[in-house]
Structure formats: C-alpha cells, structure tokens
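In: no FASTA, just this:
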C-alpha cells in the first residue's frame, strides 16, 4: 500500500513538472507571437494610407450609391463590370469604391443631374429644356471620365516615382540586404502608388502567396510601361539567377532615359501648340491694335494719343 502511494506521488510530481514545462513553453511562444504580430501590425500601419477629411466625407457620401448598384450594373453603357474593375485597380480603389458602388454612383449622379435640370426648368433659366437632358448625361459620363482620369494619373505618378525608388533599392541591395527586408525598410518612406503597390506585395508574401503569383498580381493591377518592365525583369532575373541589385540598377538607368525622352517628346508637342496660339490669338490681336491706332491717328489729324484723350 505504501509503495502505491509513493508511485502515485512520483507520477503526480512528474506530470506536474511536465505541465509546468509545457506552460512555460506556451508563455515563450505567446511572447514570440506577440512580438511577431506587433512587428507585422507596425509595418501595416506604416503602409496604410491615411485619409483626409475630404476623402472621409466623400466616402460616406458615395455609400448612398449602393442603393442604385443593381440599376447601374444593368445600364452598363461604356462601363462593363470588367472595365470598371480594371479602372478601380489601376486607380487604387479611391474613396473605398468597389465595382457595385461605382456602378451605382453613375446612376446616383445622373439622378442628381436630372434634379438640377428640373430645377432649372422650373426657374425657366436659359436653355433649361436642354439641361434636363444634358445634366443627367453629364452626371453619368462624368463618373466614368473621373475614374479613368484617376487611373491614368496614378499610373503616371507610379512611373514618375520609380527611378528614385529603384536607386534606393539598388544601394540597399548592394549593401547585402535581402529583397524582402529591403522592401520592408524602404517602402514605408515612400508615398503614393509605389508605397501602396509594394506594400500590398509585402503583405501578400506574408500571408503565403507565392512570389511569382504576387508578381503577376502586380502586373495585372498596373499598366505603367516602366512598372511592367521592372516586374518582368524581376521575374526573368529570378528565373535566370541574375543578381537583383544589378537588375534594379539597370532598370533605374533605363527609366531615367525613358523619362528624359518623355520630357523631350512633351516639349516637342508643346511647340506647335504655342505656334497655334501665337498665330490665331496673339497675331490677330496685335494687328487689330495696330490698325485701331492707325485709324484713330487718321481721324485725329495726327495728334498725340494722349492729347486725343484729353480732348
């Protein structure tokens, strides 16, 4: 009997010690998990884009467009769902818009245009009969034009920011830092599309998305020529084993050349516009001014122009 008690006590102490050991391992694992989550959350907070009062106000206002989303998806002239999704991806989903909300927004703006046209008709304003038709069409088409311009401007800004980003990445990679860690260190210090796109790329890698698939997502979300060249070069370099730092350096040089050529092209296109303005605005105005002074001089018997105004 005494032996059974001793065995029971020994087993009890053994299991108690094992439970203490397991509890200690749990506490250590919990602390490590907290540190990891805190680090990831801190990075996400750095990458998260802040919103101004204007953006928050417009986001709340655009929520009323959800009631018209079904109508907008049926009346999809020049705004098919796949086109709208493409524009939203390229524009970075401004004001928390999605496909359904944007489809409803164009109907919402068309109704506002109809109300304004009806008010102008009741007040009998000039051309009020036409405004009842024109204002709803402008509201409908204005939303489509607005999201297209947002997408275009964002892609242009992405191309403009890339050379500086690539120079910084090249220097960091040449110092021996890995690609993922370099992105984590550098991306939070940039603003705009570069920060949003590469920040999302980092988050996709953290949740287990394969690197090649994450690269393909970057390509599908953006149509910037320079950005497409960069991502395709990274894919090719990963497949062929080319050093990443060399890829970033070469792409930075190429993009600066493309940027200079783009500036020269815009300057060349501006010259005919200046000539057009000079020909049709400045020259006729100068001729009218000179002719007017000559006529005034003829009727004033060659008097001084200041004496003419004194008389």
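Out: Done, it's in. The structure presented is a predicted model; accordingly, all values stated were derived computationally and were not measured. Numbers count the residues shown, from 1 in each chain.

In: When you work out contacts or count neighbours from here on, use the C-alpha atoms and nothing else.
Out: OK.

In: Give me the residues contacting stretch 102-117.
Out: 62, 65-73, 76, 79, 84, 128, 131-133, 135-144 (C-alpha atoms under 8 Å, 6 or more residues apart in numbering).

In: Just the buried residues of those residues.
Out: Judged by neighbour count, with 16 or more other C-alpha atoms under 10 Å as the criterion, the buried members of these are 62, 65-66, 68-69, 71-73, 79, 84, 128, 131-132, 135-144.

In: So which of those sit within helices?
Out: 62, 69, 71-73, 84, 128, 131-132, 135-144 (DSSP state H).

In: And for stretch 210-220, what's in contact with it?
Out: Looking at what lies outside stretch 210-220 - C-alpha under 8 Å, 6+ apart - the contacts are 197, 201, 204, 205, 227, 228, 231, 235.

In: go again using 7 Å as the cut-off
Out: Residues from elsewhere that reach stretch 210-220 (C-alpha atoms under 7 Å, 6 or more residues apart in numbering): 201, 204, 205, 228, 231.

In: Included below, for side-by-side comparison, is a second structure:
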C-alpha cells in the first residue's frame, strides 16, 4: 500500500467517503486565509509614502495629482509585490510579450498575473465542486480526484498565457501583412514634401481601419516624437514592440539614413520595393504549400467512395454466389 492510498484510507475512516475532498478543501481554505493577512499587513514603500505626503494638501490638489498619474490602478499597485515577478529579467520579458500582444499599459503585468491567479483558483474551486457533486462515486480513485480538481485549475492558470500567445501571433501576422502598404503610403507622403514625422502621423490615420495594430504602433511613434524623445530610440522601441523582422530592418534603414545624411525617400523607395517582392514571395510560398496540404484530404474524401463503387459489386456477387 502506497503512502497516498494509506492517507486516503485514513481520511475516509475519519471523515467518511468525502474525507479526501474535505481535507483538500480545508487545506485550500487554510492557505487562502493565511495568504490574505500577509497581503493586508504589507507595509507601504517609504518612497511612495513620502511622495503621497509631498503631494498632500487640499482634496483638490489630491484630485489633480490623481488625474496626472495615469499609471495605475491603485488597488493593483498595492499588491504589486505579489502580482509582479521579483526578477528584473522575468519582469522585462513578460512586459515585452504583453506589449507585443497590444497591452502597453504599465499595469498589464499585474493584470496578467492577477488573471492567472483568479482563473487558477476559480478553476480549482469549480473542479472540486464538480467532482463532489457529479463525478465522485465509491469506485473513484485518488487519480480521478486529482485529475478533476487540479485539471481545471491548471487550465485556468494557463488560459491567460495562451490568450497572450495567440494575440502576439495574430498581431505579428497583421503587422507583416500591412507593412508594405504602410511603406508605400509613407513614400508618397515624403515625396509630396512632408517630413518623416508628418508622414508617420498620416499613415497612422490611414491604416486605422484596415490594420489597427500597425496604426497603433505608428501612433505611439508619433506621440513619442512629439514629446521630444530621440528619434532613433523611438524607432528602435517600435521594432522591439512589433517583434517582426521586417519592421526591425526598416528601423535600421531609417536610422542609418538619418546618421549618414542620405535621402529618406530613396531609402523608402528601395525598401518598399523589397517589401512588395517579399509579400509576393510569401503568397507564392503559401500557394505552393496548398497542394501538399490538400493531398491527405483529397485521398480521404475520394479513395473510400471509389473503393466502395469498384469493390461493392464484386462483394455482392461473391456473397450471392456463396448463398446459392
């Protein structure tokens, strides 16, 4: 008898048939109640406390300060020690992935981990409830209990990560599809006499309906340039946020053009032509893959009916001959 079986037998003898589930519920409740006081008893950061004291005064001043600070949800900021990775590299990695998924808010990392925690606990509670009310029988084993209780909790915990990953992939595909058109529009604007900043603003407004993700990136670049941020750094941040090789190469071309003093219009013309050719090559590659992908479906849908048509008369004839 293994340790788990002995423990399950002991709990069954002490608490009845639902002994293991009662023990699991008590442990979850105990850890939850132990976790809440730790959060509530967390001390404020002295620097944050000093900032609040310096920003104190009348209620009107407090409201103005709150309006100026758009960083945040105060409730999430209170629990940031539990909703943010303590490792700087891990925090930077999660923040970059969320930015690539289209969530540039400063509270995105906290909201992501909060969603993981809430959905994980919710899935665990639903799994326990479902197992007790529906699936539990006298023949249920410890393996069944763990599968039906821990499975929904793990699925709920992984759901935000799956959603963010899918968002990153779909956003990269959208940016890749719309980038050649944006370069053509930017080339037209530059050749018409507009500066690079003005052309970026115009392209962002024109792409809002067809490629909203790419339009959002150009809008961020335009706002950062208006705020006085260094142009090379702004473009580099755009390439990092998009996570697309074409955009990173385009940023490198613009930075080199500005560094060496060459014409931006010439650089855009050459690079826009390369992007158009690359889009045609991607379309041809997808078209060449199509026959291979259709082979299996074609065989599954055509071979069985063909065999039925060809072999059925022979089978019927043999059966009739054997019956005679």
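Out: That came in fine, so what should we check first? Just so it is clear, the structure is predicted and the values come from calculations on it, not from any experiment.

In: Which of the contacts of stretch 210-220 of the first structure has the largest number of neighbours?
Out: Of the contacts of stretch 210-220 of the first structure, residue 201 is surrounded by the most neighbours, 19 neighbours in total, counting by other C-alpha atoms under 10 Å.

In: Just give me the match in the second structure for that residue.
Out: Residue pairing (TM-score structural alignment): residue 201 of the first structure is matched to residue 221 of the second structure.

In: Okay, and its match sits in which element?
Out: Using DSSP states H and E, residue 221 of the second structure sits within helix 212-226.

In: Identify all contacting residues around that helix.
Out: With contact meaning C-alpha under 7 Å, 6+ apart, helix 212-226 of the second structure is reached by 171, 175, 197, 200, 201, 204, 205, 207, 208, 231, 234, 238.

In: Next, format the residues you listed as TSV and append secondary structure, neighbour count and distance to residue 285 of the second structure.
Out: Output for the contacts of helix 212-226 of the second structure, formatted as TSV (DSSP: H, G, I helix; E, B strand; the rest coil; neighbours: other C-alpha atoms under 10 Å; distance: C-alpha to C-alpha, whole Å):
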residue	secondary structure	neighbour count	distance to residue 285 of the second structure
171	helix	22	21
175	helix	22	19
197	helix	16	35
200	helix	24	31
201	helix	18	33
204	helix	26	29
205	helix	15	31
207	coil	20	26
208	coil	15	28
231	helix	18	36
234	helix	18	33
238	helix	20	28
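
In: tell me which of those residues is nearest to residue 270 of the second structure?
Out: Distances from the contacts of helix 212-226 of the second structure to residue 270 of the second structure were compared by C-alpha to C-alpha; the smallest belongs to residue 200, at 17.9 Å.

In: Identify the residues contacting the closest one.
Out: Under the criterion of C-alpha under 7 Å, 6+ apart, the contact partners of residue 200 of the second structure comprise 186, 218, 222.

In: Measure how buried residue 134 of the first structure is and give me the count.
Out: When neighbours are counted by other C-alpha under 10 Å, residue 134 of the first structure comes out with 15.

In: Alignment lookup: residue 259 of the first structure to the second structure.
Out: Residue 259 of the first structure is assigned residue 279 in the second structure as its aligned equivalent, the criterion being TM-score structural alignment.

In: now residue 245 of the first structure
Out: In the second structure, the residue matched to residue 245 of the first structure (TM-score structural alignment) is residue 265.

In: count of neighbours near that match?
Out: That count, for residue 265 of the second structure with other C-alpha under 10 Å as the rule, works out to 17.

In: hang on, isn't it packed against residue 193?
Out: No - with contact defined as C-alpha atoms under 7 Å, residue 265 of the second structure does not reach residue 193; the gap is 10.0 Å.

In: can you tell me what part of the first structure the helix or strand harbouring residue 11 of the second structure aligns to?
Out: Under the criterion of DSSP H and E, residue 11 of the second structure resides in helix 3-15. Aligned by TM-score structural alignment, helix 3-15 of the second structure corresponds to no residues of the first structure.

In: give the contact list for residue 26 of the second structure.
Out: When contacts are taken as C-alpha under 7 Å, 6+ apart, residue 26 of the second structure is in contact with no other residue.

In: Past the helix or strand encompassing it, which element shows up next along the chain?
Out: According to DSSP H and E, residue 26 of the second structure maps onto helix 19-40. Note on helix 19-40 of the second structure: by DSSP H and E, the next helix or strand toward the C-terminus is helix 46-54.

In: follow-up on the earlier one: the helix holding residue 26 of the second structure vs helix 3-15, what angle?
Out: 90 degrees (axes from the mean of the first three to the mean of the last three C-alpha atoms, to 10 degrees).

In: Please point out which parts of helix 19-40 of the second structure sit buried.
Out: Buried positions in helix 19-40 of the second structure, judged by neighbour count with 16+ other C-alpha under 10 Å: 19, 20, 21, 22.

In: what about the second one, distance to residue 4 of the second structure?
Out: Right, residue 20 of the second structure. Distance, residue 20 of the second structure to residue 4 of the second structure, by C-alpha to C-alpha, to the nearest Å: 10 Å.

In: what does the third one give?
Out: As judged by C-alpha to C-alpha, residue 21 of the second structure and residue 4 of the second structure stand 14 Å apart.

In: can you check the last one too?
Out: For residue 22 of the second structure, the distance to residue 4 of the second structure under the criterion C-alpha to C-alpha works out to 16 Å.

In: Identify the residues contacting the match of residue 245 of the first structure.
Out: Counting by C-alpha under 7 Å, 6+ apart, residue 265 of the second structure makes contact with 187, 190, 191.

In: mind listing the strands for the first structure?
Out: With DSSP state E as the definition, the first structure shows no strands.

In: So which residues of the first structure form helices?
Out: 2-47, 53-62, 69-74, 81-91, 99-122, 128-174, 179-186, 193-206, 211-221, 225-240, 244-277, 283-299, 305-310.
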